[in-house]
Structures are given as C-alpha cells and as structure tokens.
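**Q** below is the sequence, then the predicted model.
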Amino acid sequence: MNATSTTPTRQSEATPFALPARSLEGVGKRPFGIYIHVPFCATRCGYCDFNTYTAGELGTSASPQSWLEGLRRELDLAAEMTGAPAAKTVFVGGGTPSLLGGDGLSDVLSAVRSSFGLASGAEVTTESNPESTSPEFFDALRSAGFTRISLGMQSAAQHVLKILDRTHTPGRAVAAAKEARAAGFSHVNLDLIYGTPGERDQDLDASLDAVLSADVDHVSAYALIVEDGTAMARKVRRGELPAPDDDVLASRYERIDSRLSEAGLHWYEVSNWAKAETADSGDTRCRHNLGYWDGGDWWGAGPGAHSHVGGVRWWNVKHPARYAEQLALGELPVGGSEDLTAEDEHMERVMLTARLRTGLPLSELSASERLSAEQVVVDGLAVIENDHVVLTDRGRLLADAVIRTILT
C-alpha cells in the first residue's frame, strides 16, 4: 500500500461543523479522552513550534479569562454533540498550563466535570513548567482531582537549557517532582530532550542521574527536532548552531534506554518509559497518550487543539482571540477537518501501533504488508511476538524507516 495514495475529504472553516452520525456510533465504547490546550507561555523557547503566545504577543486581544470562558462554551457544545461520554482521561497541555496556577487549573477541571464528567478512576494529567510550581500548587491540584503531573525538565545542564531558551534552573525540575510526590502524586513524568547542539555525553549522564534521583514512575525522552519557522531553525540556517547529528542522536537514545531500563523504567512506546505496574501503583503508562496510539476518540478543546472521533479529525482556529470570538457567537471554533478513509485509518494504525512495545498485530496487515514485515524481521529490526510485529532495540532507532517499509 502506498502511504501517500489517498487524500482525506477536507472541510473548510467556512462550513458549519457537524459530526456525521456514523462517526458518533460507538462513542463512549471506545476510549474517550479530553485534551485541553492552554496557549499561554511566559517566554517563547527557541525550538518550540507549538501554538503558544506570550503576553506581549497577545496584547489585549485575549486573556486567560476570555480563554476559560471560551473553553467552557466549547466543552458544553462538545458534550451536546457527542452525548457527553464520561472522560476516561484528561490531559491539560500547552503552552504552560501551570501559569494558570492551582486555582486556574481547578477551574479547567471543573469545566470538564460539568460538561462531560469523569469516569471512575479517570487519569487526569497536567503539564507544568518547574518554575511555575510550588508545594502549594501541587496540593491544590491534588485537591482538585488531578492524578498525574508531567514536568518539562529537558536537561540538567545549564548551557543546554540556555540553547533551548528554557528559563528554569537545572535543579528545579527534580525539586518539583519531589514536591509533587510529597503532595500525594504517585504518577509523575519528567520530559527530556536529547541531541541539543552543544550537549555532551556527560551532560546527558547528568540529566539521567537527576531523573533517577527524582524517583518518578515515567520518563519521556525526545530527540531534538529543528522545526521550520522557529528561532533555532534560523540559527541553524545561519550557521550559528549545528544541526542535530543522527549518529549522535542514536547513541544518546541507546544510552537513555540502557540507564532507564537498569533503573526499572521500561519502554512501552519508542519515546516513553514507565515503571512496572503493581497493585499499589496501577498502570504507570500515560493512558491518555495510549488512547491516541490505540485509535481512541478524543475532543481537543482550546486554540489550535486537534480532535478525533469515529474517523473524523478536526482542528480549532489557532488564535485565542478568534477562538473566543467564535464561541461567543455560539459556534464551534473549527478551523478545518478531514474525513479519514479506511486506507487512511489503516495507515495511521500501522504508524502508531508499530511504535508500541505491544507491537503491530499481524492480523491487521495485508498479504503484501506481511511480506514486508517478514523482511523487517529478517533485517533484525523486529521480531514476531504473539502474532505481533515488535521492534527490536535497533528497530526502535529506525522506527520511521520500518513503518515506511511495511506500508510500501
């Protein structure tokens, strides 16, 4: 199958948005989550291309209050359209959600409760910048009903943080993780970025030492990608910074996997590691992200947020002012959508499940794709476990190439 052979049916923002009846069939029976996008940041990091805005960039056109009012309206409209299935997971991302403070994030979760409600045992996560957290902040989140914290650490090396334009001090992320655990959060994640220009082996080792000292149950580690349009991309283009080196990135990934595995954190997705589940800890993996990877449904609320329900994907307008304006008129702030074909959904299923430790089911592959998968196994990039194609250690380094091979 040619991975680029189909073009989804697209709907422009000029067309009022409505989900077809077929996409609503089974809503609530499949995993259903809510993603909340907080578009505010104190400063703009040089590598970031997310839909975020500083106060200076927004001026008086939008505020956290107008955003929250819009968010409540969007969630109410979303619940009306979908039949309000109880959310099994909630993930507040950004941007910098912790800039809202404990009270602001409590208001966000209250808006989810009043529109969709939370399923029993729901996972409720918020991202946080270590510098905008405190013991009181974590206490407030715990009281509000949050169950999981994800902290942006990136690196323990000051000069690496400076290149990334991160404002937190190297030790603050570990301190924040310990404060979150002291507040009663058993599920705490630390994010790392590796391969930043100027990062040395000893810098990565220091970062891993710091992560392990925090005793968290989940770690995400992402290779630096220089995105077009970012300040970092301009520096690389001008020769002020070298581009990330693929061989260095591979070596760093292997080092991360080795250190985390030795410490009892095992990969369950190419860029994510978690401690083993126990009777006390429950599932330590990020259940919200597993919903994405396993083909579940989710409603993404907030400026620029993406959603997927029953084979229909859509995204909101990006600017917070326009987002609030459309909702004030009683309209969903949809900027565009696409109706996925069966071939599109199959391609995405292969792309996502192949990256999981549980692997890609052979039953979902066509005859030609199975032959391609067999070649991947012969090449040592995957093995067959319980009728699933599972990436080997070397295959994880070449995951994108493995997926292309299977799909073409």
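**A** Everything's here; your move. These figures come from a predicted structure and were not determined experimentally. Numbers count the residues shown, from 1 in each chain.
**Q** when you work out contacts or count neighbours from here on, use the C-alpha atoms and nothing else.
**A** Fine.
**Q** neighbours of the residue nearest to T353 when sequence neighbours are not counted, how many?
**A** Leaving aside its chain neighbours, T353 sits nearest to L360 (5.2 Å; criterion: C-alpha to C-alpha, 6 or more residues apart in numbering). When neighbours are counted by other C-alpha atoms under 10 Å, L360 registers 24.
**Q** give the contact list for L360.
**A** 350, 353-354, 388-390 (C-alpha atoms under 8 Å, 6 or more residues apart in numbering).
**Q** in strands, which of those fall?
**A** Using DSSP state E, 388-390 are the members of the contacts of L360 that sit in strands.
**Q** which of those residues has the most neighbours?
**A** V389 (26 neighbours).
**Q** structure two is appended below for comparative analysis:
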Amino acid sequence: MQNERATDTQAALGTDTAPAGIYIHVPFCRAKCPYCDFYSVTDSDRIPNFVDALLKELKRRRGRVPSADTVYFGGGTPSILTPGQIERILGAVHDAFNMMPDSEVTLEVNPGTVSLDSLHGFRNAGINRLNIGLQSTNDRTLGFLGRIHTAEQARNTYRWARQAGFDNVGLDLIYGIPGQSREAWRAELADVTRLKSEHLSCYTLTLEPGTPLADRVNQGRIPSPDEAVVGDLFVFTCKWLDDHGYRQYEISNFARQDPGKGIDLRSRHNRKYWNFVPYLGFGPAAHSFLDQCRWWNHRNLAAYLADVAAGRLPVAEKERLTRDQQLIEAIYLGLRQTDGIDTVDFRQRFAIDFFDYFRKAMVPLIDGGLIQLASRRVRLTAQGMRLLEHVADVFIQALE
C-alpha cells in the first residue's frame, strides 16, 4: 500500500450507528440443488432442535446492536419451517433487539414447499416481504438446475402470495445456462415482467467449486457456460428490465419503479451488506459484521448445536478488517452498485481524495467507456458492469 494511512477510527465507515440487519440461516432443504454451495442439510428431523438452539443463540446476543430494521430468513429453504416456528423465531428476535416499527422482514420461499394456507400463516407470523426462488419459468431449465418445483408451481406460489396479502415480493432468476439462447432468456424475462413483482434478482449461473454441477463440467459431461454469451445476456437483461420498469441498483438486483408513489422497493437488508452497515447472523454458517469485525458460525449443524447446548456462542472464526481490507471492499462493493462510489463519503472514511489518488488508474477506464464520473460519484457504465472484476482490479492494484 502507499504511504497515506489513517487510524482504524478514521477509516471506520461511519455506519455503525445505523439500524442493523438480522440474518437467520435456516440450514434445511428438501433436496440439494447441484449448483448451490450454501450450507444446508436434508435431515428435517433436526428442525425442532435447530429452532430451540436458534432461540438460545438470539438470547445470548441480546442487545448486541442498538437497533435493527431488517430481518432476513435465508438458507437453505426457510419456507420448510412452519408458520408457528417462524413466529417463535420472530418473537425471540423482538425480545433480543430493538426492532424498528417499519422493519422489513423477508422470508425466502421455495415454490415446492408452500401452499396458500402456509403463506397466510407466514404473513400472520410477521413476514412482510417474500423472496421466491423462481429460478426459471422453463421446466427444462428447472430440471437442469435440480429444482423441486415446476414452472406452474412457481406461478401458483406468486398468485398465492398476492392472495395472502403480500405487497412486496421479489423473484430470483438464474441465467447463463449452457446452451441458453437470447431468445429463450427473453421469453423468461417476458414471463416474469408480466407478473409485476416488486423486485427481481437475476444471477448468472456460477460454477462453485465442489458442487455437483462444477464436477459435471470438470468431467466434461456438460459444457461450461460461455463467458462471452453470458456477458451479452447480462447487458441484454439490464436493458430489457429497464425498458420494462425495473431499475438496476446492484449488479444482479432490480427494483420496480413506481413514479409518484415515493416507495423504495430495493432490498433494505441486502443493501446493508454492500454499504458496511452492521448485521448479525444466526444459525449455522451465518456471518456477522460489527465494529469493523467479521465473524461466522460453524458451517456444520452438529457443531452449531453442540456449542449452543454447551452455553457457547457457535463462532467458528473471526477477523478484524484492516484499513487495507476496508479500502478494497469499499471499492469493490461500491462499484457493484449503480450509485457507484461516493467520493465525498470515501474521503471522510479514509482521508483520501479519490480523484487525486486514482486519477492515473481512471484514465484508461474512462477512455475505454468502463466508468463514468458524475458529480461526486464514480460509476460503472453498462459495459463496465459486465467487466466488474477487471475494473475493480485496476483500482485495487493502484492501492499497492
């Protein structure tokens, strides 16, 4: 790193007083999807023990943050829990933390695990936002991805969500499937935009090491996704969704625009991860971030249960972010968002003038049409979003 330095206090991102996020990792699935590397198990008999342990873990961290305004149930498949279990967990969250009255409370839902009755139950339990793992509207693609639901079940789940009273619904999609054409993906986007959900997350298929899908590609049984094709699909996706009323705010996330209503439909919880706002994670493999420290729980249900039963916090490891790490993450996470890097905020955080410090690195990026300067912000262009890793590397190398 160059010689400019500041203390950890000066480098702190100034967001520790913002309301925190609470993340609950539910480590159970009916079946493991071959592309997924999130921690989960299929032994549903251990759900009651997990819920009891989770309540104890929440109690042990009581008051760890001054306030919180989001709760996010992820996994795994959180909708495998009953509404009664979700209600118990939310009760423990409210007992442990000062939750704001307008808190965003999200439940990830697999269409193969819910009914109209259960969605009514989740709504009554305190869930006010659903994130439905649609993944595709094409049954062949769903089969390739190993999903347990059909396209029709997914559409039914969306209709049931509306009938159950949910007015904030997000849908997840995966694209860049080997052999997927632009026309096939256009048809899926058309299907989804007709539903008019409040939020869309469109992720490119990633070959995570150690997953069955990655193994099949490495063995030559299926082709690897074509990077050039996936890049073209990314640009096409952003343009299509913008034309159909969805504003991109992060590389994979889009929120419906409601002119005149003044409603922000972006995920409040996920934005905490990208903006260094504190969050506390509960359950196996859950991560937490507070006071420039990051820690994570055991990625093993048995170890998690054993630690909680013994009266210990189930923390596997922890780290304090150095100033160098904070700088790198501020650049990378800032570039992921369409708002870009706020250079005034950056100067306040790190005592660095962004334009002076990175002027030489920015010239080829500007000339290449990868970044643009707008008042106090540095943003990626559409082409720059496609080449995020390259652009971020240019900035990070300038720090060395």
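**A** Thanks, I have the structure now. Computed from a predicted structure; not experimentally measured.
**Q** ok, back up a step: would you list the ones in strands among the contacts of L360 of structure 1 in JSON lines and tack on distance to S251 of structure 1?
**A** Formatted as JSON lines, those follow (distance: C-alpha to C-alpha, whole Å):
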{"residue": "H388", "distance to S251 of structure 1": "27"}
{"residue": "V389", "distance to S251 of structure 1": "24"}
{"residue": "V390", "distance to S251 of structure 1": "21"}
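**Q** and which of the residues you listed is nearest V174 of structure 1?
**A** Distance to V174 of structure 1 across those (C-alpha to C-alpha) is lowest for V390, with 32.9 Å.
**Q** so who does the closest one touch?
**A** Listed by C-alpha under 8 Å, 6+ apart, the contact set of V390 of structure 1 reads 354, 356-360, 382-384.
**Q** go on, A92 of structure 2?
**A** Going by C-alpha under 8 Å, 6+ apart, A92 of structure 2 touches 55, 58-59.
**Q** assumed it was part of a strand.
**A** No. Going by DSSP: H, G, I helix; E, B strand; the rest coil, the assignment for A92 of structure 2 is helix, not a strand.
**Q** now which residue in structure 1 aligns to it?
**A** Aligning on TM-score structural alignment places A92 of structure 2 opposite A111 in structure 1.
**Q** which contacts among the contacts of A92 of structure 2 does structure 1 share?
**A** Contacts conserved in structure 1 for the contacts of A92 of structure 2, counting by both residues aligned by TM-score structural alignment, their matches' C-alpha atoms under 8 Å: 55, 58.
**Q** ok, now how distant is the match of A92 of structure 2 from L212 of structure 1?
**A** From A111 of structure 1 across to L212 of structure 1, the span is 35 Å (C-alpha to C-alpha, to the nearest Å).
**Q** how about the aligned residue in structure 2 for V90 of structure 1, what does it touch?
**A** Alignment note (TM-score structural alignment): V90 of structure 1 maps to V71 of structure 2. The neighbourhood of V71 of structure 2, defined by C-alpha under 8 Å, 6+ apart, consists of 21-24, 103-106, 269.
**Q** please redo it, this time with the cut-off set to 10 Å
**A** By C-alpha atoms under 10 Å, 6 or more residues apart in numbering, V71 of structure 2 lies in contact with 20-24, 90, 93, 99, 103-107, 127, 129, 268-269, 279-281.
**Q** repeat that for A144 of structure 1.
**A** So A144 of structure 1 contacts 102-103, 105-110, 138 (C-alpha under 10 Å, 6+ apart).
**Q** weed out the non-buried ones from the residues you listed.
**A** 102, 105-106, 108-109, 138 (16 or more other C-alpha atoms under 10 Å).
**Q** give the contact list for the aligned residue in structure 2 for D283 of structure 1.
**A** Structural alignment (TM-score structural alignment) places D283 of structure 1 against D264 in structure 2. By C-alpha under 10 Å, 6+ apart, the contact list for D264 of structure 2 reads 198, 255-258.
**Q** ok, so of the residues you listed, who is nearest S224 of structure 2?
**A** Proximity to S224 of structure 2 was ranked across the contacts of D264 of structure 2 by C-alpha to C-alpha; first place goes to A255, at 30.0 Å.
**Q** so who does that closest one touch?
**A** Taking C-alpha under 10 Å, 6+ apart as the test, what A255 of structure 2 contacts is 170, 197-201, 241-242, 245-249, 264-267.
**Q** now with 6 Å?
**A** Contacts for A255 of structure 2 (C-alpha atoms under 6 Å, 6 or more residues apart in numbering) come out as 199, 246-247, 265-266.
**Q** out of these, flag the one nearest to W295 of structure 2.
**A** Nearest to W295 of structure 2 among these, with distances taken as C-alpha to C-alpha, is R266, at 26.1 Å.
**Q** state the distance from the residue nearest to T353 of structure 1 to L105 of structure 1.
**A** For L360 of structure 1, the distance to L105 of structure 1 - C-alpha to C-alpha - is 37 Å.
**Q** then A210 of structure 1?
**A** 27 Å.
**Q** same thing with D228 of structure 1?
**A** Going from D228 of structure 1 to L105 of structure 1 by C-alpha to C-alpha gives 31 Å.
**Q** on that earlier part again, return the distance of whichever residue in structure 2 pairs up with the residue nearest to T353 of structure 1 relative to A330 of structure 2.
**A** Aligned counterpart of L360 of structure 1 in structure 2: I341 (TM-score structural alignment). Applying C-alpha to C-alpha, the value for I341 of structure 2 to A330 of structure 2 is 8 Å.
**Q** in stretch 27-40 of structure 1, what's buried?
**A** 27-28, 30-40.
**Q** between those residues, which is nearest T167 of structure 1?
**A** When those are compared for distance to T167 of structure 1 (C-alpha to C-alpha), F40 wins out at 14.9 Å.
**Q** corresponding residue for the closest one in structure 2?
**A** Checking TM-score structural alignment: F40 of structure 1 goes with F28.
**Q** so how far is P19 of structure 2 from the residue positioned nearest the centre of structure 2?
**A** Geometric centre of structure 2, nearest residue: N270, 5.2 Å, by C-alpha atoms, centre = their mean. With distances taken as C-alpha to C-alpha, N270 of structure 2 is found 13 Å from P19 of structure 2.
**Q** report how many residues lie close to the counterpart of T42 of structure 2 in structure 1.
**A** The equivalent of T42 of structure 2 in structure 1 is T54 (alignment by TM-score structural alignment). A count of nearby residues for T54 of structure 1, using other C-alpha under 10 Å, gives 14.
**Q** check Q2 of structure 2 too.
**A** 8.
**Q** after superposition, how close is the longest strand along structure 2 to structure 1?
**A** The longest strand of structure 2 (DSSP E) is strand 99-109. For strand 99-109 of structure 2, the mean deviation from structure 1 after alignment is 0.9 Å (mean C-alpha distance after the TM-score superposition for structure 1).
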